[in-house]
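Enquirer: here is a sequence with its predicted model. Questions after.
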Amino acid sequence: MSTYGLRLAPFRGLRYVPERVGSLAAVTSPPYDVVVRPDGQRHLETADPHNVVRLILPNEEDPAARHRQAAWALFQWQEEGVLAADREPALYVYEQRDGDLVQRGLIGALRLTRPEERVVLPHEDVMPGPVADRASLMRATGANLDPLLLTYEGGAAGAAAEIVDRTADHREPLLTTTTEDGIRHRLWALTDPAEIAAVDADLASHQALIADGHHRWATYLRLQEEQDGPSPWDYGLVLLVDSARYPLRVRAIHRVLPRLPVEEAVRAATAHGTFRVQDIPGPLDHALQALETATSSGNAFLLTGDGRFRLLSRPDPRRLDESVPHDRPEAWRRLDAAVLHSLLLDRVWQVPDTPEYIQYIHDARAAVTQAEQLGGTAVLIHPVRESVVRELAQQGVTMPRKSTSFGPKPATGLVLRSLDLE
């Protein structure tokens, strides 16, 4: 690991002016790739004319026009006083509270490091299309519009986490809002030089795991490479959470195969004894419990989309061994996502990994609804443990794409980073 470790710099946050919008909740959005409703983008756009989704997912057909639209909106909203920059650079303490679950962390501009330095550990591969799209958007806007989610293991006496908790427990927040999913968000500005120095000294000995935002991290690195020398592009906006204090939830990312009917998928998956199939009674929650039980003894998947639930389990060991690559650690070869893609998608169903054939949806209920509407198949999978993710990442082994969904994810729109302010 690099001796430099994590370096989180303060920045002048660009934030919504509460008096100029309907509500702070109405201008926020989930991350750009987690808008799960079929009408999710339209729902957000109509929540408030200044909803941040108009910046992160502009709706013009032509990509260049989309990104010009976002850049113009960002400029116009600042001119109109809808968005305003904080007076001094800060690290931002951010808290999310969902019932009994509390997550706290620091939002700042993280110094970018080369992959070989092993300071920031990815655990998933990326696709060139989304990276190119995000890079074009960031170039056009000159901004980091939403923070990546990173975790690190600070330990019992981590100074950064102590400062985060002290700030959240004893100071008045800059803002408080509750989004429609019921999560309460609070934000504080940390500007004291001594506290910022203490955070810097603590983080310098740590490495971080990318929990959410692999494509944006790859975008940060690409944009940095394009610069001739030192610049604000040497940093990228992140939320950094100490998982020793605030363990993240790890959820699965499900697949919807719009061009593969369920009956056809089941028939092919069970041919020649490749998988055992079992009908599972609903509702969805009950079927997901059956999936969880089945995964305790091996790879299993839940297929639905026609009102019924079928559990695929007990894959044929010979076909499994033939299909899953042997150049990876055994822990990787046992992953449900590895088996799903290597055996089912590639060999049995022969489904190309392109947006027309595979949709990645974070919410199980939304995946089922989408499959039913399209006449396709929802493949529901069980989440992998965080310890497995971290173990593989530390070995430099990436998991199959879209293997995990860490959360809660930061709301987009609470604080933006404009590179023009640095």
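Expert: Great, that's in hand.
Enquirer: hey, let's count contacts and neighbours off CA atoms from now on
Expert: Noted.
Enquirer: for this structure, which segments count as helices?
Expert: Taking DSSP state H as the test, the helices found in the chain are 40-47, 53-56, 63-79, 128-141, 159-170, 193-203, 214-225, 262-270, 284-295, 317-323, 330-333, 336-339, 364-374, 386-394.
Enquirer: tabulate the ones you listed (a markdown table), appending distance to residue 183 and mean neighbour count.
Expert: Formatted as a markdown table, the helices of the chain follow (distance: least, CA to CA, whole Å; neighbours: other CA atoms under 10 Å):
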| stretch | distance to residue 183 | mean neighbour count |
| --- | --- | --- |
| helix 40-47 | 16 | 16 |
| helix 53-56 | 18 | 24 |
| helix 63-79 | 26 | 17 |
| helix 128-141 | 27 | 18 |
| helix 159-170 | 16 | 17 |
| helix 193-203 | 27 | 16 |
| helix 214-225 | 24 | 19 |
| helix 262-270 | 35 | 18 |
| helix 284-295 | 22 | 17 |
| helix 317-323 | 41 | 13 |
| helix 330-333 | 33 | 16 |
| helix 336-339 | 29 | 23 |
| helix 364-374 | 19 | 20 |
| helix 386-394 | 22 | 17 |
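Enquirer: how about a markdown table for the ones you listed, with distance to residue 34 added?
Expert: As requested, those are arranged in a markdown table below (distance: least, CA to CA, whole Å):
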| stretch | distance to residue 34 |
| --- | --- |
| helix 40-47 | 9 |
| helix 53-56 | 11 |
| helix 63-79 | 19 |
| helix 128-141 | 14 |
| helix 159-170 | 27 |
| helix 193-203 | 29 |
| helix 214-225 | 13 |
| helix 262-270 | 25 |
| helix 284-295 | 21 |
| helix 317-323 | 30 |
| helix 330-333 | 25 |
| helix 336-339 | 19 |
| helix 364-374 | 11 |
| helix 386-394 | 20 |
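Enquirer: second structure for comparison follows:
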Amino acid sequence: MAEIQPVRAWRYNPELNQQIDRYVSPLFDVVSAKQREQLYQNPLNSIHLSVPRGDDAAGEALRRLTEWEQTGVLEQDALAGIYVYYQYFRLPGSHHEYCRKGFMCHIRAYDWQERVVLRHENTLPTAVNDRAELLARTQFQTSATHGLYRDEDFELERYCDEAIQDPLCQTEEDYQGARDVLAVIQDAAVIQRFQAVLSQRQVILADGHHRYEGSLAYRQARLAANPQATGHEAWNYHLMYLTNAAADDLRILPTHRLLLELPGNLTDAELLARLEPYFTIRPLDDAFSMPEIIAGKPWAFGLYLGGQPYKLRLRPEVHEQLAWNTTPEVKALDLTVLHYFVLERALGIVGPDAQRQWTGITYVRNFPECLQRVDSGEARAAFITNEVTMDEVERVCQSGAVMPPKSTFFYPKTLGGLLFTSIRDDEPVPYAPFTAGL
């Protein structure tokens, strides 16, 4: 199954590393434009490598990377290792502290059809091309994607727990309120145990589909130009943060659907009339009760429309009308039901492709924000959803299908800037691929 490799990471020099909060950056699509602009104002922030700006953005990233290496802003660790990465966090309204445990390493960039790395989302070609161009110009992995493997025995966590006692760096509190801690394992025997465990596992891609496909595109281009390649060159690999799907501290938060407009200028009453053949509709007294009322109930949603909250639940007998050409695992999802019976049947936005391109919908994770934007008139309606479960993610991935857009929000998000990795031609692969019997 999955081949992983330790890496000789590039990291901020020891002086800068002591103030790592100033140089880490979040994923581009989870912060506001104002927050991004603040990051760009710091000339040494990692966002300049991960999401460069300018007419020649990839060229600008290469120029800055070269400067940082030559002036010692970034330094490469002397030994290869598996980099342990823990995130300590709390969920809104709870005092319980979670700890998501994982580690960063290189994984071979497997084509989807190899069924080693599994996806659950579609990608946009333009975004994939941008990531591939950045990789081709810099030959530098600037932010790890997030992958999931399943190990009910939790064998690797004990090595990670030991390593995290001696951290390389840690944030005080990142933009999402999490505390991020980085450590390293450089013991060859332990690293081989990591390789052995992953060699028996598939990996589900949780976050970073565009960056992963960028690595695939770059690898394919290099293979086409180097037919004599051995397959062990550094550019065959991709930087990934791996966490155990069996862990309780792996959290997926819901992403609600906000309708900025109603097609054909439908009135509120007309929308309810169009929903009624498919859903039982019950008015509620308190809008803030919607998440609690729908919690754990399949095919149940909150609807906030014209200042009035409702509970919607699909009439079970109509589910068989769901006519999209997809797997039973996808048809069973709440969000598939929502997209088919609300967006297609009630609103006339026909088919997943049309729905992805429709500008009348946006995706919002913050529940109170949904209510506020409807009350202010910025949006016409909000559909409140339950979170997707890890079991559902695994079932869909194993079925070979993909979910509706913005189905999962794995929380917290990983940070960029804790480390970088090189896939340059002169970068050696530290260890031979693991084989049974080592």
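Expert: Great, that's in hand. Here the structure is a predicted model, which means the values were calculated and not measured.
Enquirer: give me the neighbour count for residue 357 of structure 2.
Expert: 10 (other CA atoms under 10 Å).
Enquirer: for residue 153 of structure 1, that is, sorry about that
Expert: The burial count for residue 153 of structure 1: 18, using other CA under 10 Å.
Enquirer: pull the contacting residues for the residue mapped onto it from structure 2.
Expert: Using TM-score structural alignment, the equivalent of residue 153 of structure 1 in structure 2 is residue 150. By CA atoms under 8 Å, 6 or more residues apart in numbering, residue 150 of structure 2 lies in contact with 201, 244-246.
Enquirer: give me that answer again for 6 Å
Expert: By CA atoms under 6 Å, 6 or more residues apart in numbering, the residues touching residue 150 of structure 2 are 244-246.
Enquirer: next one: residue 404 of structure 1
Expert: Counted by CA under 6 Å, 6+ apart, residue 404 of structure 1 has contacts 251-253.
Enquirer: circling back: between the helices of structure 1, which one is closest to residue 11 of structure 1.
Expert: helix 193-203 (11.6 Å; CA to CA).
Enquirer: mean shift of that closest one relative to structure 2?
Expert: In the superposition with structure 2, the average deviation recorded for helix 193-203 of structure 1 is 1.5 Å (mean CA distance after the TM-score superposition for structure 1).
Enquirer: can you give the contact residues for that helix?
Expert: Residues contacting helix 193-203 of structure 1 (CA under 6 Å, 6+ apart): 6, 159-160.
Enquirer: 8 Å instead, please
Expert: By CA under 8 Å, 6+ apart, the list of residues contacting helix 193-203 of structure 1 reads 5-8, 91, 158-160, 163, 190.
Enquirer: now the strand ranked longest in structure 2 on structure 1. Mean distance?
Expert: Of all segments of type strand in structure 2, defined using DSSP state E, the longest is strand 98-108. With mean CA distance after the TM-score superposition for structure 1, strand 98-108 of structure 2 departs from structure 1 by a mean of 0.8 Å once superposed.
Enquirer: identify the farthest-apart pair in the contacts of helix 193-203 of structure 1.
Expert: Checking these with CA to CA, the most distant pair is 5 and 190, at 20.9 Å.
Enquirer: and these two? Which one has more around it.
Expert: residue 5 (22 against 19).
Enquirer: my read: the more buried one touches residue 121, true?
Expert: No - at 11.6 Å, residue 5 of structure 1 and residue 121 do not qualify as touching, with contact defined as CA atoms under 8 Å.
Enquirer: overlap of the contact sets of those two?
Expert: residue 207.
Enquirer: residue in structure 1 matching residue 105 of structure 2?
Expert: Per TM-score structural alignment, residue 105 of structure 2 is aligned with residue 108.
Enquirer: now swap in residue 253 of structure 2 and tell me
Expert: Aligning on TM-score structural alignment places residue 253 of structure 2 opposite residue 251 in structure 1.
Enquirer: show me what contacts its match?
Expert: 362, 382-384, 404-407 are the contacts of residue 251 of structure 1 under CA under 8 Å, 6+ apart.
Enquirer: now residue 403 of structure 2
Expert: 120-121, 330, 336, 396.
Enquirer: tell me the one of the residues you listed nearest residue 112 of structure 2?
Expert: The nearest one, if we look at those relative to residue 112 of structure 2 and count by CA to CA, is residue 120, at 10.9 Å.
Enquirer: picking that back up, now the contacts of residue 404 of structure 1 as TSV including distance to residue 415 of structure 1?
Expert: TSV is the format used below for the contacts of residue 404 of structure 1 (distance: CA to CA, whole Å):
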residue	distance to residue 415 of structure 1
251	25
252	27
253	26
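Enquirer: of those residues, which stay in contact in structure 2?
Expert: Counting by both residues aligned by TM-score structural alignment, their matches' CA atoms under 6 Å, none of the contacts of residue 404 of structure 1 remains in contact in structure 2.
Enquirer: what range in structure 2 matches stretch 394-414 of structure 1?
Expert: Under TM-score structural alignment, the match for stretch 394-414 of structure 1 in structure 2 covers residues 398-418.
Enquirer: would you mark the buried spots in that stretch?
Expert: 398-418 (16 or more other CA atoms under 10 Å).
Enquirer: what distance separates that stretch from the centre of its chain?
Expert: 3 Å (CA atoms, centre = their mean, to the nearest Å).
Enquirer: kindly report the same for stretch 326-335 of structure 1.
Expert: With CA atoms, centre = their mean, you get 23 Å for stretch 326-335 of structure 1.
Enquirer: about what we covered before: and which of the contacts of residue 150 of structure 2 is nearest to residue 76 of structure 2?
Expert: Closest to residue 76 of structure 2, out of all of the contacts of residue 150 of structure 2 and judged by CA to CA, is residue 244, at 27.8 Å.
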